[in-house]
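sequence? don't have it. structure:
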């Protein structure tokens, strides 16, 4: 069985169709076929985004997670409640490592200091039309005192921070109340790892 690589895709033309905070490129490309040979030239639009960092803050001593809530434009046409329960997140739009973005966004969006970062995975949330790559982490935190409304005023952010017992967060996932990919993946991962994380947490700071 042949494993294709990047060399098996030929970009015949690439133009920028729009450039604002994000960018839309128009590509003409062709690729090799599983049955042999090359396929026809295809015209595709590509949503060009900065890579993202998403962090699930978890307090292993109290067995609860910190989630944030804010309005999301992508949900306003398809959800009765476009204020989504999410992870702390931000874009890598400067010369920063993903870990630096995680610490910065945790402070800005939730007023949290991250004690330890554990990588969960990296994934493409919508590779059919976007090049965004998400760096997903779990962060150990002391959640005592967490809460309130946060965010940068100059960026129009209005972010509510809430504390959830792990079992209640998982129930919200099961009921569909939590319906975005990064939060679903991170909570499912936490369910598999929670016992070990709690056992190895040591004394509460």
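Yes, it's here. All values reported here derive from a predicted model rather than from experimental measurement.

switch to C-alpha atoms for all contacts and neighbour counts from now on
Fine.

Contacts only, for residue 147.
110, 160, 161, 162, 163 (Cα atoms under 8 Å, 6 or more residues apart in numbering).

Mark which of the residues you listed are part of strands, please.
160, 161, 162, 163 (DSSP state E).

Would you agree the second one is in contact with residue 145?
Looking back up the chat, that one is residue 161. No - counting by Cα atoms under 8 Å, residue 161 sits too far from residue 145 to count as a contact (10.8 Å).

quick one: which of those two has more around it?
In terms of neighbours (other Cα atoms under 10 Å), residue 161 is the more surrounded of residue 161 and residue 145; the figures are 22 against 9.

Flag every buried residue along the longest helix along the chain.
Secondary structure of the chain read by DSSP state H shows that its longest helix is helix 181-199. Neighbour counts over helix 181-199 (16 or more other Cα atoms under 10 Å) mark 182, 183, 184, 186, 187, 190, 194, 197 as buried.

Please name the residues that touch the fifth one.
Residues in contact with residue 187, defined by Cα under 8 Å, 6+ apart, are 56, 169, 170.

Could you do residue 45 as well?
If you count contacts by Cα under 8 Å, 6+ apart, then residue 45 has 24, 25, 26, 27, 129 around it.

In helices only, show me those.
Among these, no member falls in helices (DSSP H).

Pull out the buried members of these.
Buried among these (16+ other Cα under 10 Å): 24, 25, 26, 27.

And the last one, how close does it get to residue 20?
Residue 27 sits 18 Å away from residue 20, taking Cα to Cα, to the nearest Å as the criterion.

I'd say residue 29 and residue 41 touch.
Yes - Residue 29 is in contact with residue 41 according to Cα under 8 Å; the separation is 5.4 Å.

Between these two, which is the more surrounded one?
The residue with more neighbours, out of residue 29 and residue 41, is residue 29; 17 against 14, by other Cα under 10 Å.

let's bring in a second one:
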């Protein structure tokens, strides 16, 4: 049986690449070819690629109080659905040049929720939509105290308007099942919390 990952990036031949749009984001068009699994070569084909840098997302969780902080804000991509375009999400931000994901986590924690993380633990890295976008998400759990968390935050010059909600962990997890939370980063992080909650609480002396 053939094992996966027989091909690498070096097997892809990009014959031509041009930028077709460059605004807040960038879109490139590529002409490319690569080998097929049956041994033939794929004819040259075109694809549009959404160029979006890496981002970092953090689930703020207080293992003592067993609460998370979720951020509510408007998302254009959800407009036109039957749901509200104001979503419940994680602390998140784009990685700037020279910043580590941990740097971004701490910066965005302050800007979006007034939070400082006493520790950060990597959950995973994942590609958001590799069929057409370059974006990679660096996903973390961040330890916080939720005792005085919550409120309205965001950078006004970036047109951010964010409300931070303190939510019981059980309630946040239930929001996945009933569809109130339906964005990938929050779903992955909260399901990770389900699997690791006992460990995190025990590490802080909680039953």
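Arrived safely, thanks for sending. Just so we're clear, the structure is a prediction, and the values are computed from it rather than from any experiment.

residue range for the longest helix of structure 1 in structure 2?
Mapped onto structure 2 using TM-score structural alignment, helix 181-199 of structure 1 spans residues 184-202.

Switch the contacts of residue 147 of structure 1 over to TSV; also include distance to residue 125 of structure 1.
Converted to TSV, the contacts of residue 147 of structure 1 look like this (distance: Cα to Cα, whole Å):
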residue	distance to residue 125 of structure 1
110	24
160	24
161	24
162	25
163	26
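
wait, doesn't residue 12 of structure 2 sit right on residue 30?
No - checked against Cα under 8 Å, the pair residue 12 of structure 2 and residue 30 is beyond contact range at 11.5 Å.

Which parts of structure 2 are strands?
Secondary structure of structure 2 (DSSP E): strands at 13-22, 26-33, 45-51, 55-62, 67-74, 86-89, 91-94, 120-127, 136-143, 151-153, 162-168.

who's in contact with whichever residue in structure 1 pairs up with residue 165 of structure 2?
Aligning on TM-score structural alignment places residue 165 of structure 2 opposite residue 162 in structure 1. Contacts here follow Cα under 8 Å, 6+ apart; on that basis residue 162 of structure 1 touches 66, 67, 68, 69, 146, 147, 148.

count of neighbours near residue 79 of structure 1?
With other Cα under 10 Å as criterion, residue 79 of structure 1 counts 10.

what's the answer for residue 177 of structure 1, then?
Neighbours around residue 177 of structure 1, by other Cα under 10 Å: 14.

ok, it - contacts?
Counted by Cα under 8 Å, 6+ apart, residue 177 of structure 1 has contacts residue 85.

circling back to that earlier point, most tightly packed of the strands of structure 2?
strand 55-62 (a mean of 26; mean count of other Cα atoms under 10 Å).

now the residue lying closest to residue 121 of structure 1 once chain neighbours are set aside: how far from residue 51 of structure 1?
Closest residue to residue 121 of structure 1 apart from its sequence neighbours, by Cα to Cα, 6 or more residues apart in numbering: residue 136 at 5.4 Å. Going from residue 136 of structure 1 to residue 51 of structure 1 by Cα to Cα gives 11 Å.

what does residue 60 of structure 1 give?
In terms of Cα to Cα, residue 60 of structure 1 sits 28 Å off from residue 51 of structure 1.

Tell me which of those two has more neighbours.
Between residue 60 of structure 1 and residue 51, counting by other Cα under 10 Å, residue 60 is the more crowded of the two (24 against 16).

any idea what the more buried one aligns with in structure 2?
Aligned partner of residue 60 of structure 1 by TM-score structural alignment: residue 63.

So the nearest residue to that match once chain neighbours are set aside versus residue 194 of structure 2, what's the distance?
Leaving aside its chain neighbours, residue 63 of structure 2 sits nearest to residue 201 (4.9 Å; criterion: Cα to Cα, 6+ apart). When distance is defined by Cα to Cα, residue 201 of structure 2 is 12 Å away from residue 194 of structure 2.

Would you work out how far apart the start and end of stretch 174-189 of structure 1 are?
Calculated as Cα to Cα, the first-to-last residue distance of stretch 174-189 of structure 1 is 14 Å.

Now do it: distance to the chain's middle.
11 Å (Cα atoms, centre = their mean, to the nearest Å).

From residue 13 of structure 1, how far off is the residue nearest the centre of structure 1?
Per Cα atoms, centre = their mean, the C-alpha nearest to the average position across structure 1 is that of residue 54, at 4.0 Å. According to Cα to Cα, residue 54 of structure 1 and residue 13 of structure 1 sit 33 Å apart.

Also residue 183 of structure 1?
36 Å.
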